[in-house]
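Novice: got a structure for you, letters missing:
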């Protein structure tokens, strides 16, 4: 199977204006507020290991973003149904001691197609894409310009695979009909800091033969709003 349909729910708070970097605060607030409902909201499991924490290492099914200054929650799959259930319970948002009454909120719930397509689609990164991890960051720093482009392209393809595989699609790269095509065009790298750790992020766009939903995140820290994409064509 190379295509499927998944539910996606998007909740926005149009009367509240925040900064892009406040996305992780949204995640912390809602994760605490509804922590008894599901680990999907904060990527922590309820039981603890010897270190006191267990994490859900998988594509995040609930994501927190600030898009065009608007606080935005995106749920996919199980996360989509969860946000529908919690929608009416959201009466306020409290960040850094500031209480934001929720005067209005919008919800969109739909089924979207994902997976390989006969057409090409172009997406832009609306928030910084964290395209490098510790390992390939070192390789990137030492690489030629052409090698750097290859590293980023391979990472972008891997990000897409991670997303589609989270919803049961298995693409065998040995089968020509399963091959993900991708052309990536990035801006110059920018340094962003999260939890006192510096990350190298990129803007830009990519064209691919994979159909992806608007406003999902790809790459590192997708749950906190990084790597959010939208369709350009």
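Specialist: Happy to help now that I have it. Given the structure is predicted, the values throughout are model-derived calculations rather than measurements.
Novice: going forward, measure contacts and count neighbours with C-alpha atoms only.
Specialist: OK.
Novice: biggest strand in this protein by residues?
Specialist: In the chain, assigned by DSSP state E, the strand with the most residues is strand 106-125.
Novice: List the buried residues in that one.
Specialist: By neighbour count on 16 or more other CA atoms under 10 Å, the buried set for strand 106-125 is 109, 114-117, 121-125.
Novice: Just put those residues in a markdown table and tack on distance to residue 57.
Specialist: A markdown table is the format used below for the buried residues of strand 106-125 (distance: CA to CA, whole Å):
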| residue | distance to residue 57 |
| --- | --- |
| 109 | 25 |
| 114 | 22 |
| 115 | 22 |
| 116 | 25 |
| 117 | 28 |
| 121 | 28 |
| 122 | 28 |
| 123 | 26 |
| 124 | 26 |
| 125 | 23 |
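Novice: Let me know the closest of the residues you listed to residue 103.
Specialist: Ranked by distance to residue 103 (CA to CA), those are led by residue 109 at 20.2 Å.
Novice: which residues touch the closest one?
Specialist: Taking CA atoms under 8 Å, 6 or more residues apart in numbering, we find residue 109 in contact with 7-10, 80, 84.
Novice: now residue 172
Specialist: When contacts are counted by CA under 8 Å, 6+ apart, residue 172 touches 178-179.
Novice: Kindly report the same for residue 200.
Specialist: Each residue near residue 200 by CA under 8 Å, 6+ apart is listed here: 130-132, 189-192.
Novice: That one: helix or strand, and which one exactly?
Specialist: In this structure, residue 200 is located in strand 197-201 according to DSSP states H and E.
Novice: Okay, buried residues for that strand please.
Specialist: Buried, per 16+ other CA under 10 Å, within strand 197-201: 199-201.
Novice: Looking at the contacts of residue 200, spot the one nearest residue 156.
Specialist: Distance to residue 156 across the contacts of residue 200 (CA to CA) is lowest for residue 131, with 7.1 Å.
Novice: here comes the other one, which I'd like you to weigh against the first:
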């Protein structure tokens, strides 16, 4: 399967300090005529369980990913983004780098190598309790590998794609404290291998639309 994707990299006059949630808020209000930009399902009349627009902030650079119809909307609005008002900060957009492609998506024979460039929010309240009580590191690793495979399958379901084979995940992850919607959580960074093609900058886990769990080929 191929997916139409568009990556919009916004080169600003200085590094952006604010989180991707601020970028999401600004773009959504600035272009409120497009409900897909803020994922307000009630207004749009459809349900996307996997966001077609995803906002990222990677090492001070703001980035927006559009998938399928999301890519078309991003292309429409790109010329109108001259500045970013993020909280109390205003950034001038000096240039915009736009990359559109038909990205390969789906299971494959070989193991592909990826890394999380932003923390992956793997744990909900229920599986956090389970994770906390696992003392053996191998068992913890297998537990996280299972969640990661599940996140990939959830992404597929949200993109109306049926996976017809088992996914095998191998990971090397480190945990770190993060904050999501004002709540302290555990996030994970590191690398993993899986027999699946994931396009650049796609997100996995919780908080995908706000820049968590961003994946890049390693």
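Specialist: Now that the structure is in, tell me what you want to look at. This structure is a prediction, so every number in the text was calculated from the model and none was measured.
Novice: TM between them?
Specialist: Put the two chains on top of each other and the TM-score (TM-score structural alignment, normalised by the length of structure 2) is 0.92; 216 aligned residues with a CA RMSD of 1.9 Å.
Novice: What is the equivalent residue in structure 2 for residue 101 of structure 1?
Specialist: Aligning on TM-score structural alignment places residue 101 of structure 1 opposite residue 92 in structure 2.
Novice: on average, how far is the helix or strand containing its match from the matching bit in structure 1?
Specialist: Using DSSP H and E, the element containing residue 92 of structure 2 is strand 89-104. Compared with structure 1 after the fit, strand 89-104 of structure 2 shows a mean deviation of 1.3 Å (mean CA distance after the TM-score superposition for structure 1).
Novice: if I look at residue 153 of structure 1, how far off is residue 31 of structure 1?
Specialist: Distance of residue 153 of structure 1 to residue 31 of structure 1, computed by CA to CA, to the nearest Å: 33 Å.
Novice: for residue 201 of structure 1, same thing?
Specialist: Separation of residue 201 of structure 1 from residue 31 of structure 1 (CA to CA): 25 Å.
Novice: residues touching the match of residue 101 of structure 1, list them.
Specialist: By CA under 8 Å, 6+ apart, the contact set of residue 92 of structure 2 is 12-13, 82-84.
Novice: Looking at structure 1 now, which of those still hold up?
Specialist: Using both residues aligned by TM-score structural alignment, their matches' CA atoms under 8 Å, structure 1 keeps these contacts from the contacts of residue 92 of structure 2: 82-84.
Novice: could you point out the longest helix in structure 1?
Specialist: Across structure 1, the longest stretch assigned as helix under DSSP state H is helix 145-165.
Novice: Output the contacting helices and strands for that helix.
Specialist: The contact analysis (3 or more CA pairs under 8 Å, 6 or more residues apart in numbering; DSSP states H and E) places helix 145-165 of structure 1 against helix 134-142, strand 182-186.
Novice: Can I get these in CSV including mean neighbour count and distance to residue 55 of structure 1?
Specialist: Below are those laid out as CSV (neighbours: other CA atoms under 10 Å; distance: least, CA to CA, whole Å):
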stretch, mean neighbour count, distance to residue 55 of structure 1
helix 134-142, 13, 19
strand 182-186, 17, 31
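Novice: I'd like the ones you listed laid out as TSV, including distance to residue 213 of structure 1.
Specialist: Formatted as TSV, these follow (distance: least, CA to CA, whole Å):
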stretch	distance to residue 213 of structure 1
helix 134-142	27
strand 182-186	16
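Novice: Residue 203 of structure 1 -> structure 2?
Specialist: Counting by TM-score structural alignment, the partner of residue 203 of structure 1 is residue 189.
Novice: Which of the three states applies to that match?
Specialist: When classified by DSSP: H, G, I helix; E, B strand; the rest coil, residue 189 of structure 2 comes out as strand.
Novice: who's in contact with it?
Specialist: Applying CA under 8 Å, 6+ apart to residue 189 of structure 2 gives the contacts 115-120, 173-176.
Novice: I'd like the distance between it and residue 213 of structure 2.
Specialist: 8 Å.
Novice: any shared contact partners between the two?
Specialist: Here residue 189 of structure 2 and residue 213 share the contacting residues 116-120, scored by CA under 8 Å, 6+ apart.
Novice: ranking the residues you listed by neighbours, who comes first?
Specialist: residue 120 (28 neighbours; other CA atoms under 10 Å).
Novice: Could you find the closest non-adjacent residue to the counterpart of residue 222 of structure 1 in structure 2?
Specialist: Aligned by TM-score structural alignment, residue 222 of structure 1 pairs with residue 208 of structure 2. With CA to CA, 6 or more residues apart in numbering as the measure, residue 54 is the residue that lies nearest to residue 208 of structure 2, at 6.6 Å, once sequence neighbours are left out.
Novice: Show me what that neighbour lines up with in structure 1.
Specialist: Aligned by TM-score structural alignment, residue 54 of structure 2 pairs with residue 63 of structure 1.
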